[in-house]
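Q: coordinates only, sequence not included:
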């Protein structure tokens, strides 16, 4: 399988001003796999997993001298570590905080040494000890995007077409229907690499569903690693309920039971920090940056992956395969969550992404735009609609009230079209909205 982030790592490999990189993201999104893939481009590759090899932690208990650390790991693993030729990968680095602290000294004392690090629960440790400013870089990983799914399925000709598309010219109806069918497969399978790999090998949805359940169970087992005992009940409840709240402004009163906000809010933040839940923040959308006008207390939650969310809710995914176009209409909340997942996947990997939405609440006229995007110094409103054209009242109202927005975007199961201030993109073409470079898409071929 190929990932868009791989091109970032290739550029990092040849960059003389490189810094140690932290691969950040939820468990099972492919961090270890991508490290091993880039490792194949080095003369040697040394992987240290602090969870599987606790003795490796002791290497950092003497001092943080990177020369000694490399020497000791060379002796321990029987593999010479040569700066400029060997990739050193620290996996599950959150298990040894001193290893995280040592990254700055690799940058300062052996800048020619390539160092990658990853950890599923990394943000919890970073919050405790911090990161040295300007000494360590981060790359953020997400579930596989639809383009990466097409690549894994061997649909190279479709990938080439989507990479070169101008974003306005309709594609032929048979090709459009094929892409919607493949997108229906993605909605059922999701973007977790292990599941995608199994789907491509067997085309058995039951096999994929079993892996979905295993991944969700692993996430639940992780609760003990970052939560206090009294929070476990709250975490489990939120984990099971949040997938049903996609596309809706979150209120703690929506959570069943007699729980108070002060009890649930810390647990919600833990799920966000673990990468399992993303917040779509409210923004006034009057200008950029969108975060300057955000109201963090107003947000919509989306789960890490649409297929995992459906698994948690025990929803049958077969309708996505049998009737994909009807499913996009009937399962609007899941479709909206998919759009958020795609927007995150195509965001710059070297920046922590943040999603926004807009809502106007008034007695006489309430309106909501599903997502706001900052593009070319402008704010672009995005509405996710069913396959029917619709009135797009909220989108047009936003454009009337926000003169700095040159146009709005409808994402739906409809074909490409342009009409004055409205650009219509099919749901399979969100990469065009995000401006993913053609060269990066070609790297998936």
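A: Structure's in. What do you need? Small disclaimer: the values here were computed from a predicted structure and weren't measured.

Q: all contacts plus neighbour counts: C-alpha atoms, from now on.
A: OK.

Q: all strands for this structure, in order.
A: Counting by DSSP state E, one finds strands in the chain at the ranges 21-24, 44-49, 86-91, 114-119, 137-140, 277-283, 294-303, 355-360, 367-375, 378-384, 408-412, 417-419, 422-426.

Q: need those strands in a markdown table with mean neighbour count, can you?
A: As requested, the strands of the chain are exported to a markdown table (neighbours: other C-alpha atoms under 10 Å):
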| stretch | mean neighbour count |
| --- | --- |
| strand 21-24 | 23 |
| strand 44-49 | 19 |
| strand 86-91 | 24 |
| strand 114-119 | 24 |
| strand 137-140 | 18 |
| strand 277-283 | 23 |
| strand 294-303 | 19 |
| strand 355-360 | 22 |
| strand 367-375 | 20 |
| strand 378-384 | 24 |
| strand 408-412 | 24 |
| strand 417-419 | 12 |
| strand 422-426 | 21 |
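
Q: reformat the ones you listed as TSV; add distance to residue 335.
A: Output for the strands of the chain, formatted as TSV (distance: least, C-alpha to C-alpha, whole Å):
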stretch	distance to residue 335
strand 21-24	25
strand 44-49	37
strand 86-91	34
strand 114-119	30
strand 137-140	23
strand 277-283	15
strand 294-303	11
strand 355-360	15
strand 367-375	11
strand 378-384	8
strand 408-412	9
strand 417-419	20
strand 422-426	12
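
Q: use this one as the comparison:
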């Protein structure tokens, strides 16, 4: 997997972070998404790079658990490795830190000591890492990492930068994409639905172009996730694995909402809530919560027991369906239900762009596939895999409701781009361009001259 260098956006983020900040960086995310590889690549920029993996090196866990202060930690660290610690020129990498939460707590003192730079990584397995997200404030920044998004997938497939620029210009200027490019991008998007964004699967495709070998890699990742469930969530492992296995069939249902009765005829949400949260916090599932109204802030209207549950990677979702579906997806065969697969890809892309995921459903007004907050406004998103992409009763009702005051909406489909009223109809592959504006510093100063 690592012999093929996949270009990732996280690489630029890490480089920029260490340029602008003296703090430590914690990269979190599901297993097998390339966290360790990206850190090792960045480590090559330092004169000295030290890596401590708390899964592979169990003795290191005990050593750091009993350390008294930063000097003690650094002394023990120097005894564990034959790599020199060079002040100002050493990057220290603590990997799989969920096995040693003490090192996350101690990072404050190591950063304060100031001799070396620190980067940490961990998989969201269990609750240890999640509970440590807020500490130590001011010394540790957290960055979530995801599988390759669609733009990264295009770059890894050597799509010309000029082509990507053409697509971006078309999106922002709301003009049609060249027909030849449009057809090819739809083909690449269908390929992405099958290969997905797990680095091992992408690397295997680039190396072989063999979808069977890609499928074998994906199935191995799914087995690894199930092994993680049995190892890290032993109290609820049967419930969690049952939910995980039901994701494809529940998404194939008419409204795609996860129905508890699929688990047990008398199931109650409180009994299963921890299991759903485990899958979310482990990074292997993406819940999209129902909101009662499409108004800012969406969090206040969130219903925690009504949600859709997507796979963290669309390629893994395709791998969970029946054999032979991969080629049918790539060929765009009409007998395939693309709705669930398209929506999973959109959920995955939005999550990778740091959006909180919601949908809206009302008996009177209908259902919107996604509702997100973008630049302080509500953006409704409909995902259409068929030819009737202009039919959207719920979206029309929402836009006509003056109470919601929605300025624009987005319909993603296989058609080329066009603007009709408040609705932008855009090709499904343009989901890669839905991003938040970079926040500018919010500076506010009170004039105290009258009271000073």
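A: Received the coordinates, thanks. Remember, predicted model here, so these are calculated numbers, not experimental data.

Q: next, the TM-score between them, please.
A: Both chains were compared after superposition, and using TM-score structural alignment, normalised by the length of the first structure their TM-score is 0.89; 424 aligned residues with a C-alpha RMSD of 2.2 Å.

Q: nearest to residue 337 of the first structure, of the strands of the first structure?
A: Distance to residue 337 of the first structure, taken as C-alpha to C-alpha, is lowest for strand 294-303 among the strands of the first structure, at 5.8 Å.

Q: any idea how far residue 329 of the first structure is from residue 247 of the first structure?
A: 14 Å (C-alpha to C-alpha, to the nearest Å).

Q: next one: residue 151 of the first structure
A: From residue 151 of the first structure over to residue 247 of the first structure the distance is 29 Å, taken as C-alpha to C-alpha.

Q: over to residue 397 of the first structure?
A: With distances taken as C-alpha to C-alpha, residue 397 of the first structure is found 19 Å from residue 247 of the first structure.

Q: when residue 329 and residue 247 of the first structure are compared, which one has more neighbours?
A: Counting neighbours by other C-alpha atoms under 10 Å for residue 329 of the first structure and for residue 247 shows that residue 247 has the greater number, 20 against 17.

Q: from what I see, the more buried one and residue 336 are in contact.
A: Yes - with contact taken as C-alpha atoms under 8 Å, residue 247 of the first structure and residue 336 are classed as touching, separated by 6.4 Å.

Q: which residues do those two both contact?
A: residue 370 (C-alpha atoms under 8 Å, 6 or more residues apart in numbering).

Q: pull the number of nearby residues for the aligned partner of residue 227 of the first structure in the second structure.
A: Taking TM-score structural alignment as the criterion, the aligned counterpart of residue 227 of the first structure in the second structure is residue 233. Other residues near residue 233 of the second structure number 20, with proximity taken as other C-alpha under 10 Å.

Q: can you check residue 316 of the first structure too?
A: 11.

Q: repeat that for the one 4 residues further on.
A: Other residues near residue 320 of the first structure number 23, with proximity taken as other C-alpha under 10 Å.

Q: correct me, but it touches residue 182?
A: No - Residue 320 of the first structure is not in contact with residue 182 according to C-alpha under 8 Å; the separation is 9.5 Å.

Q: give the contact list for the closest residue in space to residue 393 of the first structure that isn't next to it in sequence.
A: Residue nearest to residue 393 of the first structure in three dimensions, not counting chain neighbours: residue 367, with 7.8 Å by C-alpha to C-alpha, 6 or more residues apart in numbering. The neighbours of residue 367 of the first structure, taking C-alpha under 8 Å, 6+ apart as the test, are 359, 360, 361, 393, 394, 397.

Q: distance to residue 54 of the first structure for those - can I get that in CSV?
A: Shown next, in CSV, are these (distance: C-alpha to C-alpha, whole Å):
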residue, distance to residue 54 of the first structure
359, 50
360, 53
361, 54
393, 58
394, 55
397, 58
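
Q: out of these, which is nearest to residue 105 of the first structure?
A: Of those, the one sitting nearest to residue 105 of the first structure (C-alpha to C-alpha) turns out to be residue 359, at 46.8 Å.

Q: quick one, helices of the stretch 1-150 of the second structure?
A: Taking DSSP state H, counting those that start in this stretch, the helices of the stretch 1-150 of the second structure run over residues 9-20, 35-43, 58-65, 70-80, 101-113, 128-131, 150-156.

Q: so which of these is nearest residue 242 of the second structure?
A: Ranking the helices of the stretch 1-150 of the second structure by their distance to residue 242 of the second structure (criterion: C-alpha to C-alpha) puts helix 128-131 first, at 23.0 Å.

Q: so what's the residue nearest to residue 415 of the second structure when sequence neighbours are not counted up against?
A: Setting aside the residues directly before and after it, residue 415 of the second structure is nearest to residue 427 in space (C-alpha to C-alpha, 6+ apart), at 5.5 Å. Residue 427 of the second structure makes contact with 186, 412, 413, 414, 415, 416, 417, according to C-alpha under 8 Å, 6+ apart.
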